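Q: Sharing a model that was predicted from the sequence below.
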Amino acid sequence: MLAMLVQLAVIFSDYYWNVGELSRLFVEQETGRLASGVGDANGGVTYRLPEEIEQRYSNAKTGYIARIRDASGKVIFESCDDACESRFLPKEVNPPDFWLRTLIPGKPLTLVGGRAFFVGHQRIVVDVATMGDPQNVISEVFWNEILEHMIVPMSILLVLVLGATLLSVRRALKPVQAAANAADLIDPLDSMSHLPIQDMPREIAHLAVAVNRAFERVGELMKSQRVLTSGIAHEVRTPLAAIKLELGRIDHPRARKAEADLDDLVDFVSQLTALARLDSFDHGMFEEIDLAMLCSEVVTQLAPWVYENEHSLELSIQAHDVFVKAVPALLKDALRNLIENAVRHTPNGTNIVVRVGTKCVEVEDRVASVQQAPADPVYRSDGLGIGLKIVERIAELHKGSLRNTLTKHGHTFYLELARTEGR
């Protein structure tokens, strides 16, 4: 657009100060308008003055005169008296295809000229003259020239340039879009997960390489943190086992209380170890499993323990043949954590229902009495909430999610999983 404006200014100044070029354009365009009224009827020539210039050439006193002749010199149209006839070439002279003569140099234009046209097979000559250009026709001539030879071609070029630019930019940024999509799937703990740099512009490829290095550092930090957590948990388990063994030899109620507290601590350390090792499992362990069958196995395994804690456990399969791509051991751990969480944090007599739906597994605890149902969801946090953290992480690894709702009867946890395509 800037180049177009500069070119427009250059052409404007060139045409405006070039009186000779403006005179030539005036003769070409005016004779063309006059010639547009010439017609061919039954081998003869007819003429009708175009409406756009009818007022200009209606008489010889408007400052513009014109004459149209055929090849034999016969006048077809004339808006000139005998006094102005001397300005044109004599009728007996066969004029050239184009001629121009300046009567008074400079502006406003005072000139006479002519141009030859062919109507069918007949040659006609259109002569035109202006005395001072009182209607400023030269401005119309000038802007017509600018429009036809500058604005229209440059506008087309501008559209083509913009279209080509947008197309080239979109094509150049396709690898960037692919890298953005790949960034959403990056796992810092997976050494094979990184941003692709092939077919990417060089400048952006440098950024992708830097991002890959940053993810590598993040992965190394996460691995070192997991190793540290796992190591601490492993070292603590041995002294805890020794303490529990010593407490078992003491016959005292306070020892039994301490032993129960120690069991809770052992469970917490076990969950901490499980959380630390969760990201180190083999990604090749994913397989297609029947969700209803897996839930049935977990419920069957935990039912005796649930009954011992004075709760009831129910399995409701609302959708059969629900297949998911999962690691069976991890999915069992997630469901087991949700059931154990419901048992530990609800009053005795609570009915725990496991439902298998088309999109998720629900674990609901229905308290026998509404008055016993806790209204504050904070009671779900077992210490640091490690159990639910494990379930959330397992759901993330299976490209799912964990959410919960609080009702007047208790809580409902929804473990949502991605179904296998086509099943």
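A: Received it, and whenever you're ready, just let me know what you need.

Q: For the rest of this, base every contact and every neighbour count on C-alpha atoms.
A: Noted.

Q: So which residues of the stretch 301-423 of the chain form helices?
A: When secondary structure is read from DSSP state H, counting those that start in this stretch, the stretch 301-423 of the chain shows helices at 328-344, 386-397.

Q: Please apply the same query to the chain.
A: When secondary structure is read from DSSP state H, the chain shows helices at 2-17, 19-35, 137-146, 152-184, 202-248, 253-277, 291-308, 328-344, 386-397.

Q: Indicate which one of those is closest to Ala41.
A: Each of these was checked against Ala41 via C-alpha to C-alpha, and the shortest separation belongs to helix 19-35, namely 15.2 Å.

Q: Show me what that closest one packs onto, helices and strands only.
A: helix 2-17, strand 110-119, strand 122-131, helix 137-146 (3 or more C-alpha pairs under 8 Å, 6 or more residues apart in numbering; DSSP states H and E).

Q: mind putting these in CSV, distance to Val353 included?
A: As requested, those are exported to CSV (distance: least, C-alpha to C-alpha, whole Å):
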stretch, distance to Val353
helix 2-17, 72
strand 110-119, 98
strand 122-131, 102
helix 137-146, 83
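
Q: got these as a markdown table, with distance to Ile104 and mean neighbour count columns?
A: Below are the helices and strands packed on helix 19-35 laid out as a markdown table (distance: least, C-alpha to C-alpha, whole Å; neighbours: other C-alpha atoms under 10 Å):
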| stretch | distance to Ile104 | mean neighbour count |
| --- | --- | --- |
| helix 2-17 | 16 | 13 |
| strand 110-119 | 5 | 20 |
| strand 122-131 | 9 | 22 |
| helix 137-146 | 15 | 16 |
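
Q: In addition, the following structure is provided for comparison:
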Amino acid sequence: MSDHPVFSLERRLVGRLAIANAIVLVCAAALYLWRGYTHHEAFKEGSELTAWFVHELVSDVAPLMIPLFAATLVVTVLTVRNGLLQIKTMSRQAAGFEPGLLSNRLPESGIPQEILPLISAINAGLERLAQGFETQKRFTASAAHELRTPLAILRARCSGQECPVSRMVADDISRMARIIDQLLAVARLETQQIVLDNPVELQAVCERVIADLYPLASDAGRDLGLWAEGRCKLGRGNDIVLGEALRNLVENALRLSPRGETVEIELLSCGIIRVLDHGPGVPDDKKAEIFQPFQRGAGSHGGGAGLGLCIAAEVVELHGGRISVMDRPGGGAIFIIDLSGAASPSD
């Protein structure tokens, strides 16, 4: 970090221009008095000279110079502020740049030529960043896609073997396949390949997730339950990716809940889905972090990569909602998918 202190360019420019104006006005007043003095030889001696000087200063110089200085100060302030307004506007635009909005650029038209090279350099840097992000996303999607086929072959070869080692390898392959599917989901979200063009019945999404995960829950010694307050739907959405988001939450709850417990899914009529578990819960300082990529909550174990909750959060946000987590009374966590702003009662 630089040792130079931060300063206000506006205040510095106004201050220096005000000092320059004051010097000019003082010099002009001095010249005016000097010319008057040289044209009044009779007042060169004694108190008459002092009286004349005070009279000229009070009656002629001050009434002219003070308003003139005030006017030049006002004009200076307005000119400096107007000149820096574009910089402040571009600063607000730059503050809105995000990884998903790297196509935005700072305007280069109507910019003073003194700062145009800086704006051009910033835009060129953003272009390089955008290209780097795009290359990274394409690589992630391609690598994940290419890995699916060999993993499917390995899984097929292990499925016919009954030895414990084969079962362990099959489990590892399943976890790897799950991570690859999550990477593909992240790549599709980042490249905006998710189409939201169909109505989505939220109860149907919940029922499908439970049907898909019930065998997994049963094998793990857990149970799944659904309680629906009423039917509601989204006018536009994608039931597949929304179901994947809910599946991530339910899988997480199943993994963290003790054997013999029930993971509950509640669908409220206002469009809020709640997933309740009996796990260790989420510490307060981690409640926001766990929705970031590659973050894993307390008590997590297994082969997860910490992408499930991140994917769920992005999918919910894509559907106009938000996701959060809170403590469950008596222990555990409640994950909340709030789609109330986009949901409406079903016909």
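A: Everything's here; your move. Owing to the predicted nature of the structure, the values given are computational and were not obtained by experimental measurement.

Q: Mean neighbour count and distance to Arg24 of the first structure for the helices of the stretch 301-423 of the first structure - can I get that in TSV?
A: Converted to TSV, the helices of the stretch 301-423 of the first structure look like this (neighbours: other C-alpha atoms under 10 Å; distance: least, C-alpha to C-alpha, whole Å):
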stretch	mean neighbour count	distance to Arg24 of the first structure
helix 328-344	19	89
helix 386-397	20	80
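
Q: quick one: which of the helices of the first structure is nearest Val112 of the first structure?
A: Minimum separation from Val112 of the first structure across the helices of the first structure (C-alpha to C-alpha) falls at helix 19-35, 8.0 Å.

Q: quick one: that closest one to strand 110-119, angle?
A: Angle, helix 19-35 of the first structure to strand 110-119, by axes from the mean of the first three to the mean of the last three C-alpha atoms, to 10 degrees: 40 degrees.

Q: Can you give me the buried ones in helix 19-35 of the first structure?
A: Along helix 19-35 of the first structure, these residues count as buried under the neighbour rule (16 or more other C-alpha atoms under 10 Å): 19-20, 22-31, 33-35.

Q: next one: stretch 179-188 of the second structure
A: By neighbour count with 16+ other C-alpha under 10 Å, stretch 179-188 of the second structure contains the buried residues 179-187.

Q: Please tell me how far it is from the chain's geometric centre.
A: Distance, stretch centre to chain centre, for stretch 179-188 of the second structure: 21 Å (C-alpha atoms, centre = their mean, to the nearest Å).

Q: Show me what it is in contact with.
A: Applying C-alpha atoms under 8 Å, 6 or more residues apart in numbering, the contact partners of stretch 179-188 of the second structure are 137-138, 140-141, 144-145, 147-148, 194, 304-305, 307-308, 311.

Q: Same check on stretch 353-371 of the first structure?
A: Around stretch 353-371 of the first structure, the neighbours that count as contacts under C-alpha under 8 Å, 6+ apart are 291-292, 295, 313-319, 322, 338-339, 342, 346-347, 349-352, 373, 408-419.

Q: can you tell which of the helices and strands packed on helix 19-35 of the first structure is closest to Ile250 of the first structure?
A: Where these are weighed against each other on C-alpha to C-alpha, the nearest is helix 2-17, at 93.5 Å.

Q: With distance to Thr72 of the second structure added, can I get the buried residues of stretch 179-188 of the second structure in CSV?
A: Formatted as CSV, those follow (distance: C-alpha to C-alpha, whole Å):
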residue, distance to Thr72 of the second structure
Ile179, 68
Ile180, 68
Asp181, 67
Gln182, 64
Leu183, 63
Leu184, 63
Ala185, 62
Val186, 59
Ala187, 59
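
Q: Contacts only, for the equivalent of Leu158 of the first structure over in the second structure.
A: Alignment note: Leu158 of the first structure maps to Leu73 in the second structure; criterion TM-score structural alignment. Shown in contact with Leu73 of the second structure (C-alpha under 8 Å, 6+ apart): 14, 18, 21.

Q: what do you get for Ala258 of the first structure?
A: Taking C-alpha under 8 Å, 6+ apart as the test, what Ala258 of the first structure contacts is Leu247.

Q: next one: Ser344 of the second structure
A: Ser344 of the second structure sits next to 232-235, 270-271 when contact means C-alpha under 8 Å, 6+ apart.

Q: again, 7 Å this time
A: Applying C-alpha atoms under 7 Å, 6 or more residues apart in numbering to Ser344 of the second structure gives the contacts 232-234.

Q: Tell me which residues touch Arg344 of the first structure, please.
A: Contacts here follow C-alpha under 7 Å, 6+ apart; on that basis Arg344 of the first structure touches nothing.

Q: Kindly state which residue of the second structure is aligned to it.
A: Structural alignment (TM-score structural alignment) places Arg344 of the first structure against Arg255 in the second structure.

Q: which residues are contacting stretch 385-393 of the first structure?
A: Among residues not part of stretch 385-393 of the first structure, those counted as contacts by C-alpha under 7 Å, 6+ apart are 271-272, 275, 334, 337, 401-402.

Q: what two of the residues you listed are the furthest from one another?
A: The widest separation within those (C-alpha to C-alpha) is 20.4 Å, between Leu272 and Ser401.

Q: if we can go back for a sec, with respect to Leu106 of the second structure, which of the contacts of Ser344 of the second structure is nearest?
A: Closest approach to Leu106 of the second structure among the contacts of Ser344 of the second structure (C-alpha to C-alpha): Leu234, at 36.1 Å.

Q: picking that back up, which members of the contacts of Ser344 of the second structure occur in strands, if any?
A: Secondary structure of the contacts of Ser344 of the second structure is defined by DSSP state E; positions in strands are 232-234.

Q: Format the helices of the stretch 301-423 of the first structure as a markdown table; extra columns: distance to Ala208 of the first structure.
A: Below are the helices of the stretch 301-423 of the first structure laid out as a markdown table (distance: least, C-alpha to C-alpha, whole Å):
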| stretch | distance to Ala208 of the first structure |
| --- | --- |
| helix 328-344 | 33 |
| helix 386-397 | 25 |
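
Q: Out of the ones you listed, which is closest to Leu195 of the first structure?
A: Nearest of the helices of the stretch 301-423 of the first structure to Leu195 of the first structure, taken as C-alpha to C-alpha: helix 386-397 at 19.8 Å.
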